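J.: Can you look at this prediction? I've put the sequence above it.
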Amino acid sequence: MSPSASLHRPPHKLGDVVEVRCEDDGMWYEAVVEHETADGRFMVRFDKDGYEYHYPLTAWRVPKVRHSIVDLKEGEVLKGRVTDVTSMGCYVDIGADEEGFVHISQIRDGVDRASDEVRSGQDVTVRVLSSSSGSLKLSMKPARGENLVAFQDLQDGTLLHATITQILPSGALATVQLPQGGTPCPGYIAKANMGRFVVRVEDVLSLGQEVCVKVVSTKNDRLSLALNDSLDLSYFAGLGNDTWIDAKVEHVAPFGVFLEVPCPSKAEAVTGLLPVSEMADFFVADPNDLVSVGDELLVRVIGTEEGKLVVSAKPIEIEADLTPFRAVAGRDQFLSGSVQAVSSYGAYVMVQPPSGGIACRGFVMTS
C-alpha cells in the first residue's frame, strides 16, 4: 500500500490520532502515531478490513470533529456521505456521533426504490429534521417553500443559469441562480424535461455542468426545471384537441409510449408522451400489445403543461346517441362507414346508423 504525496505538516507526538489517506482506495483511515524514524518521519498504525497496517505518515489530516446529535438544530443543512442503502431509505454520515437516516419519502418526491436514487459512498447534502431520543432524522429534500417565491414569476421562459449537483436515474438535481443574484435554490430536472427521450441521464448531463434552464413550475413547494431546448411547445399549445398529427413510437414503457412528434418550429422532433390510459377507448393492460418501436400513430395534443407534451390516440369524446346501434349489436349486419384515422392496431371509422341520422365514431381492431 503506497500513501499519497507528502503534505507540509507540523511535528507529531507519539500516540497522536490522525487520519491518513491511501492512493489504493482514496479513503481516509483513523490512525495512531507509533514512533518517529531516524530521518524524522513518523510511522502510523491503522486497521483496515480486519488487518493492521504500518507505514510512514505522509498525507494526513486532523480527525474530523464528531458532533453530538443533540447539538444539531432542526433545519440545519450539512454535507454527508451515504454509508448504506436499504429498502426504506439510506444512512448518511454527517460527522456526528450517530449516523442519520433519510427515509425514502425524504429522498425526493415519488421515489419507489432508494437504490434508484442513491448509492453507498455518494456525497449528498442533507437537512436535519430532528435529532431527539438518540435518533437523527435527515432529509435530502429542500425545505418547504425555500427560496421559491422569487421563482414563481419566472415561468415566462426566462433563461436561468444552473449547475448540476447530482445525477439520478430519473433526472438531475441542480442549483439555480436568480437573474438578480441571491441565494441559489435547489431544483429538479426530470428526464421528460430534457428535450428528448433520455435513457441514461449521464449521456446528457454531468456533475458540475453549467446549463441554461427554464422554470416549469413551483407546485408542491418544489422547483421543477427544464433544459432550455425542452420548452418550445408553443406550436402544440396552439393546436386544438381535434387536430390529428403523425408521430412515431420511440420507446414503450409500462405506463405509456414515448413518441417522436415533428414540430415545424424546431429542426428536431419533440418527445411526447402517450399515456397508457390514452392509447385506446378500451382498457390496455400492456402498451406492447398494441404498439412497437418504429410504429407510426395518429395522435392529438391534450396537454403541454409543465413543459411536457402529452398526447392521446383516443377518439374525441362526444355525446353520441347509440340507441340505433344497440338494435343491431351482436347481429351479422354490416354498416356503411368511412375511415377517419388508421394506426398499427386498428382504425377509427365514422358509422351511419341503420335507420339514418347522425353518424358516430367507432373503432375497428386489427384482431
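T.: Okay, I see it.

J.: can we go C-alpha only for contacts and neighbour counts from here?
T.: OK.

J.: ok, P324 to G256 distance?
T.: Distance of P324 to G256, given as Cα to Cα, to the nearest Å: 35 Å.

J.: Looking at the two, which is more packed in?
T.: Using other Cα atoms under 10 Å as the criterion, P324 and G256 rank with G256 on top: 19 against 14.

J.: ok, that one to I302 distance?
T.: G256 is 15 Å from I302, where distance means Cα to Cα.

J.: got it, and T323?
T.: Per Cα to Cα, T323 is found 29 Å from I302.

J.: Settle it for me: which of those two has more neighbours?
T.: The neighbour comparison of T323 against I302 (other Cα under 10 Å) goes to I302, with 19 against 9.

J.: Excluding residues flanking it in the chain, which one is nearest the more buried one?
T.: V311 (5.2 Å; Cα to Cα, 6 or more residues apart in numbering).

J.: tell me the secondary structure for the one you found?
T.: The three-state assignment at V311 reads strand, by DSSP: H, G, I helix; E, B strand; the rest coil.

J.: can you count the residues close to it?
T.: Other residues close to V311 by other Cα under 10 Å number 27.

J.: wait, isn't S312 in contact with L274?
T.: Yes. Assessed by Cα atoms under 8 Å, S312 is found in contact with L274 at 5.8 Å.

J.: structure B:
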Amino acid sequence: ESADAANEQGGATNGDISGAANGDISGDTNREPLVPVRQTSRWQDVFSSLHETVQVVQAFSHGAVLVVSIEASDVSSLHLVKTVWPDSTIQQLLRHPKVAALRLASTCPETAFWSTEFAVGALPALIVAWGPQSAVVMRERKMSPQKVVAQLSTALDAVAAMPPSACHSRGRALQARYLHASQRHFRPPSPPPIYDALAEERALVAQQDAQYAASLEADEQAAAEEAAAVHAALEAKAQQAAAEAEIAAAAATAAATAEERRELRIQKAEALPHEPPAAADVSSVAVRTRGGVRVSRRFMCTSSLRAVVEWLEGLEPDSEDFDLAANFPRRLFGTNDLDETLESLGLHPTASLFMQAREEEEEEEGDE
C-alpha cells in the first residue's frame, strides 16, 4: 500500500472534528480528545485527512503532540506502512487524545510546506513537534517501531507536564504560515528579481541622500533643543533670582516690622508708671512666661490689663503676640479685656497668670 493511495483515502476516514479542532482556539483547552478518531481496526483511521490540516494545527496550539509523516513510493515508506503504523503500541499512542496526526505523500502539494517548516531532507520523514519549541524529525531508512514509540512517549510525557496554553503562540504562528501557504496553493515563493546594478546604485544613492538628510535634520533638531535648553536655563535662573529677591525683600520687611514692634514694646514698657509699694489698693501679679520663667510686679488695682501686657512685652520684646490666662478658675483674657481694670477682672489683690500664644489651644498647665 503506497502513501499516495493512503492520502487519497484519508479524506473520508476521520469523520467530524470537534473540541479545539473546530477552530475555536480560545475555547476550553482541556476538553478531550483534541482530534477524535474512530476506534476501528483500520490503522489508517488514526491520521486526519488533508482537509482537516487546519484543525490539526489548532489542536497543536491547544497542547496536542503534532505528528506528520511524509512518505514516498519506496521501500522505506513501505516499511512504515507494513511494520510501523500497524504496531499496536503505536496505534494506541496515535489514538491518544493529546495526539494530532497527519500522513502525507511526497507528491502532495502540502508536503512542501511541512518540509520547509521543519527542514526535512530525505524521505520518508516523521515529524514530531510539541510544546513551545520542541521538534524532532526522524529520517531513518528503516524506522523501528520501538524508536517511534519512544519518541511519541517522550513528547506525550512532556505535554502532560505543560499547561495547555504553552503552545498557543507557536500553534497560532504555525497556523498563520500554513494558511498563507495554502493561499498560494503551496507553491514556492516567487524567485528574487534579476540583479540590476544601475537600480542598486540608484537605491544606494537614494539611501545615502536620505541618511544625510536625516542626519542634517537630527543636527538641526539637536541645535534647536540645545538653544531651547539654554533659554530655559536662563529663564529659570532669572525666575530663581526674582524669587530669591522677593523672599529677601519680604524677610527685610518682616525684620523691619519686627524691629519696629520691638522698639515700640520697649518704649511702652518704659512709659509705665513706677511699680507702687505694697498697699491695699495695689495688686500683685505673678506671670509665668512662655519660656517657663516666673516674673512678678505690683500694679495699682485700677490699672488696666493692658499695662500688664505692656510690662511683659517689655520683658520679651521679640515674643509673638500672646494672651494671658488663669488656671484657677480657668479663664482666658483676650483683647476685649485689655482695657478692663485688674480689680474688675478679679485680679486683685493677687493674680497668678501665664502667657499663652494667641489662637493657640489652651495648655492644661498650672501655676506653681
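T.: Done, it's in. All values derive from a computational prediction rather than experimental measurement.

J.: TM-score for the pair, please.
T.: The pair, once superposed, lands on a TM-score of 0.20 when counted by TM-score structural alignment, normalised by the length of the first structure; 120 aligned residues with a Cα RMSD of 6.7 Å.

J.: ok, then the element right after the helix ranked longest in the second structure?
T.: Longest helix in the second structure by number of residues (criterion: DSSP state H): helix 197-271. Next helix or strand after helix 197-271 of the second structure toward the C-terminus (DSSP states H and E): strand 282-288.

J.: Show me which positions of the helix or strand H54 of the first structure falls within end up buried.
T.: Using DSSP H and E, the element containing H54 of the first structure is strand 51-56. Going by neighbour count (16 or more other Cα atoms under 10 Å), the buried part of strand 51-56 of the first structure is P56.

J.: again, but for stretch 243-252 of the second structure
T.: Result for stretch 243-252 of the second structure [16+ other Cα under 10 Å]: no buried residues.

J.: I'd like the distance from the closest residue to T175 of the first structure other than its chain neighbours to H103 of the first structure, if you could.
T.: Computed as Cα to Cα, 6+ apart, the closest residue to T175 of the first structure that is not its neighbour in sequence is P186, at 4.4 Å. For P186 of the first structure, the distance to H103 of the first structure (Cα to Cα) stands at 19 Å.

J.: which one of these two has more residues nearby?
T.: P186 (24 against 19).

J.: Could you identify the helix or strand that succeeds the host helix or strand of the more buried one?
T.: Taking DSSP H and E as the definition, P186 of the first structure sits inside strand 185-190. Counting by DSSP H and E, the element after strand 185-190 of the first structure in chain order, helix or strand, is strand 210-217.

J.: now that following strand against strand 185-190, angle please.
T.: Computed by axes from the mean of the first three to the mean of the last three Cα atoms, to 10 degrees, the angle separating strand 210-217 of the first structure from strand 185-190 equals 90 degrees.

J.: In terms of secondary structure, what does the longest helix of the second structure contact?
T.: Applying 3 or more Cα pairs under 8 Å, 6 or more residues apart in numbering; DSSP states H and E, we find helix 197-271 of the second structure packed against helix 305-315.

J.: For the helix it packs on, name the packing helices and strands.
T.: By 3+ Cα pairs under 8 Å, 6+ apart, helix 305-315 of the second structure packs against helix 197-271.

J.: Next, the angle helix 305-315 makes with the helix it packs on.
T.: Going by the same axes, to 10 degrees, helix 197-271 of the second structure is angled at 120 degrees with respect to helix 305-315.

J.: Pretty sure Y235 of the first structure sits in a helix.
T.: Yes. Assessed with three-state DSSP, Y235 of the first structure lies in a helix.

J.: Kindly provide the distance from it to G303 of the first structure.
T.: According to Cα to Cα, Y235 of the first structure stands 12 Å off from G303 of the first structure.

J.: For those two, indicate the residue with more neighbours.
T.: Ranked by neighbour count (other Cα under 10 Å), Y235 of the first structure and G303 place G303 first, with 18 against 11.

J.: Find the nearest non-adjacent residue to that one, please.
T.: V310 (5.0 Å).

J.: The one you found and P275 of the first structure: what is the separation?
T.: According to Cα to Cα, V310 of the first structure stands 8 Å off from P275 of the first structure.

J.: Next: H103 of the first structure.
T.: From H103 of the first structure over to P275 of the first structure the distance is 30 Å, taken as Cα to Cα.
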